[in-house]
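**Q** have a look; sequence and predicted model below, questions after that.
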Amino acid sequence: MKVVEIENLNLDILPTKKVEEFRSFNIYPIFEKDLDFNLEKDIDLNQYSYLKDEHFYNIFLVDNELVFENELNKFLEVSYEKFEDSVNKLYTLNSYINKEALNLTINEKLDKPLNIISIFQGNNKFFTNSLNINIKADVDILETFHNDLSKDFLISANRKYTVLEDIKANIAKVQTLQNGNIITNYKTDLKSNAILNLVNLEYKADLALNIFDSKLENENAVLNIDGIVKNKAKQRSGNIAFIEHIAKSTTSDIKIKHLLDENAHCLFDISSTVQNSALYSKAFQNSQTIILSDDAKINANPRLQIYIDELEAAHGASCGTLNEDELYYLCSRGISKAKAREMIIDSIELQVIREIELKAIRRYIKNLKRINHV
């Protein structure tokens, strides 16, 4: 069955030709693939035990069910709720497959970070993955998207982060998916003085698209999004955001770094609107791209719509190659050009990983990258 043949599917939620031409990033063909909606049952999670880490509370997310140890029951609460609307129409796609979205509430502060491991198993599958996280205490979360045995698949993942008043949430997402496609749709609900720091690390997927929908409706809410995209071959990655500042003294800061080789293609399409009610707000956007080949390309389109004068705002997009002076310096110390190139790329990537506050998460990502050779 093709995604576009889902019963009662409103095709208006899928990207239109006009929008895709504007972005020069057509994703419609992936919805026309003949994918299997019947998922594998009774997956043996023991084969993924190497993804667990003793420095984390490890949770598996498989087929829209959470699997975790009983010791977490006093901290976490699991329920289900109806799907919501979003300015991002693709957010509603999962509602045609699943009746409800999975809801995880973090009621108390944990002494270790959470590692939520999403597993996808099976070829030519269409996976849905919807999780709302309600955060009532300061928390560090790592989301790991991983596949060992799958190829030619499409993942439609929804995430809604609700952060309560005066709470700080640090969330890192790392995906090492290969031979497949993933679209992650984000919504945020940040209460007064809430802070959400989100770091996205994208590796290997044929297509990885992040779409953010965030309305900053409460005073002093802060949304920081950092990301690294490391693509080669014909891999494509995109970051699309609709950010609206409504309340006073709200902050949004979106920074994405791209490392593009061979025929890789990336999209940076960010729209931030500051309404006249959002006095003294701050809105920042920045895309930085290193082109490593003649055929790699990026479409960068940062946009600000501002209706007041009392604010701080800036947007920018830069594109260049590796620093020749740095290459020369390293080569003059006896390092091969290939190794010097690798070292500079790693240093750029490390700048983003360092935005993750918790050392345990940075170490886990380093080990995961080593396992997946990225």
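**A** Looks like it arrived, so ask away. Residues are numbered from 1 along each chain as shown.
**Q** rest of the way, CA atoms for contacts and neighbours
**A** Will do.
**Q** what residues sit buried inside the helix or strand hosting residue 348?
**A** Per DSSP states H and E, residue 348 falls inside helix 337-353. With burial defined by 16 or more other CA atoms under 10 Å, the residues of helix 337-353 counted as buried are 340-341, 344-345, 349, 352-353.
**Q** what of stretch 264-282?
**A** For stretch 264-282, by 16+ other CA under 10 Å, it's 264-275, 278-282.
**Q** okay, pairing it with this:
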Amino acid sequence: MKKPEPINSINKVETLTNTYKYINNNTTIYEVQENEVLTIIDLIDTDYEFIRELKVNDNATLNYIKIGKSKNSSSIKYINNIGKNATLNIAFFESENSKNTVETKLTNSNSSLNIDALIDLKDDAKVEYNVLTNHQNKSFSDIKFRNLLGDKSSAKLNMFSIVEETASFSKAFQNSQTILLSDDSFISVTPHLEILIDELEASHGATCGDLDKDSIYYLQSRGISEDDAKKIVLDAIRDEVVASVKNEQLSEYIKGLL
């Protein structure tokens, strides 16, 4: 593993700290040392079972980007450990079959977990996510899923966050937004918060519907065909999630992999 770049460096695509493509089922640990930044692109295009342990030491930042493109079905279990004043940013991009479990214990003060996911499926693809987050100290979590489901595809999302009595002044957020692009597509979402204290900020929610008809109508009124208008609206949703990586060059690189 190459040495991560200093925290004050600018991560450019051509000089990303690490770019990985995995073809085996070994347990893999990614560790970011104190005060450092690491960016990983994890391209999953096999049907193995994986374990990913993401360890972020004090005052460090890990940007983990998973691109799931397995034609069969991959299965991944994530075990996340985040240090004091450390941040784990995760971006999930799913276009094929996969089953995922994401377990995070926020045991250190001011640790942060950010998850931005795009589940963009067609044909009969199936994706499942079980996201389990435990706030044991003052900490932050923000879990967001954007789901675009066409044809006979389906997704199942279980988001469970618990805020312990020892985690006063934590923040815990969950959100899922789904657009069903066909009558045969299906989504099951279970957002759940278990809160054992009063001093915190927390929210959860899930929405499901069709494409925004007003946006499509507006574009059509400007001379754009209905099909092109729908594509523009969908691409805007995709771009919003890709932009969560907060690096323009990296965003463009990811678009090329999707």
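**A** All right, it came through fine. As the structure is a prediction and not an experimental result, all values here were calculated from the model.
**Q** report the TM-score for the pair.
**A** Counting by TM-score structural alignment, normalised by the length of structure 2, the TM-score of this superposition works out to 0.91. Behind it: 252 aligned residues with a CA RMSD of 1.8 Å.
**Q** show only the entries of the buried residues of stretch 264-282 of structure 1 found in strands.
**A** Within these, residues falling in strands by DSSP state E are 265-274, 281-282.
**Q** would you turn these into JSON lines with distance to residue 157 of structure 1?
**A** Putting those into JSON lines (distance: CA to CA, whole Å) gives the following:
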{"residue": "265", "distance to residue 157 of structure 1": "21"}
{"residue": "266", "distance to residue 157 of structure 1": "20"}
{"residue": "267", "distance to residue 157 of structure 1": "19"}
{"residue": "268", "distance to residue 157 of structure 1": "19"}
{"residue": "269", "distance to residue 157 of structure 1": "19"}
{"residue": "270", "distance to residue 157 of structure 1": "20"}
{"residue": "271", "distance to residue 157 of structure 1": "21"}
{"residue": "272", "distance to residue 157 of structure 1": "23"}
{"residue": "273", "distance to residue 157 of structure 1": "25"}
{"residue": "274", "distance to residue 157 of structure 1": "28"}
{"residue": "281", "distance to residue 157 of structure 1": "30"}
{"residue": "282", "distance to residue 157 of structure 1": "29"}
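**Q** farthest-separated two in these?
**A** The most widely separated members of these, counting by CA to CA, are 265 and 281 (32.7 Å).
**Q** any idea how far residue 221 of structure 1 is from residue 283 of structure 1?
**A** Counting by CA to CA, to the nearest Å, the separation of residue 221 of structure 1 from residue 283 of structure 1 is 12 Å.
**Q** just residue 259 of structure 1 next, same as before
**A** 24 Å.
**Q** ok, now which ones touch the residue nearest in space to the middle of structure 1?
**A** Within structure 1, the residue whose C-alpha comes closest to the C-alpha centroid is residue 200; the distance, by CA atoms, centre = their mean, is 4.6 Å. Contacts of residue 200 of structure 1 were listed using CA atoms under 8 Å, 6 or more residues apart in numbering, and they are 172-174, 225-228.
**Q** same list, the residues you listed, but as a markdown table with distance to residue 105 of structure 1 please.
**A** Rendered in a markdown table, the data for the contacts of residue 200 of structure 1 read as follows (distance: CA to CA, whole Å):
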| residue | distance to residue 105 of structure 1 |
| --- | --- |
| 172 | 18 |
| 173 | 18 |
| 174 | 21 |
| 225 | 22 |
| 226 | 24 |
| 227 | 25 |
| 228 | 28 |
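**Q** drop anything exposed from those residues.
**A** Counted by 16+ other CA under 10 Å, those give 172-174, 225-228 as buried.
**Q** okay, and which of those residues map to strands?
**A** Restricting those to those inside strands, with DSSP E as the criterion, leaves 172-174, 225-228.
**Q** was I right about residue 180 of structure 2 contacting residue 149?
**A** Yes - assessed by CA atoms under 8 Å, residue 180 of structure 2 is found in contact with residue 149 at 5.1 Å.
**Q** follow-up on the earlier one: between all of the ones in strands among the buried ones among the contacts of residue 200 of structure 1, which two are separated the most?
**A** So, these by CA to CA: farthest apart are 174 and 225, at 13.5 Å.
**Q** neighbour count: residue 180 and residue 149 of structure 2, which is higher?
**A** residue 149 (28 against 20; other CA atoms under 10 Å).
**Q** mind checking what that one lines up with in structure 1?
**A** Matched across to structure 1, residue 149 of structure 2 falls on residue 260, judged by TM-score structural alignment.
**Q** same check, this time on residue 119 of structure 2
**A** In structure 1, the position corresponding to residue 119 of structure 2 is occupied by residue 229, as judged by TM-score structural alignment.
**Q** how many neighbours does that match have?
**A** Around residue 229 of structure 1 sit 23 other residues, with neighbours defined as other CA under 10 Å.
**Q** for residue 294 of structure 1, same thing?
**A** Counted with other CA under 10 Å, residue 294 of structure 1 comes out at 10.
**Q** break down structure 1 into its helices, ranges please.
**A** Along structure 1, the stretches classed as helices by DSSP state H are 17-23, 324-332, 337-353, 359-372.
**Q** so which of these comes closest to residue 130 of structure 1?
**A** Nearest to residue 130 of structure 1 among the helices of structure 1 is helix 359-372 (22.7 Å), distances taken as CA to CA.
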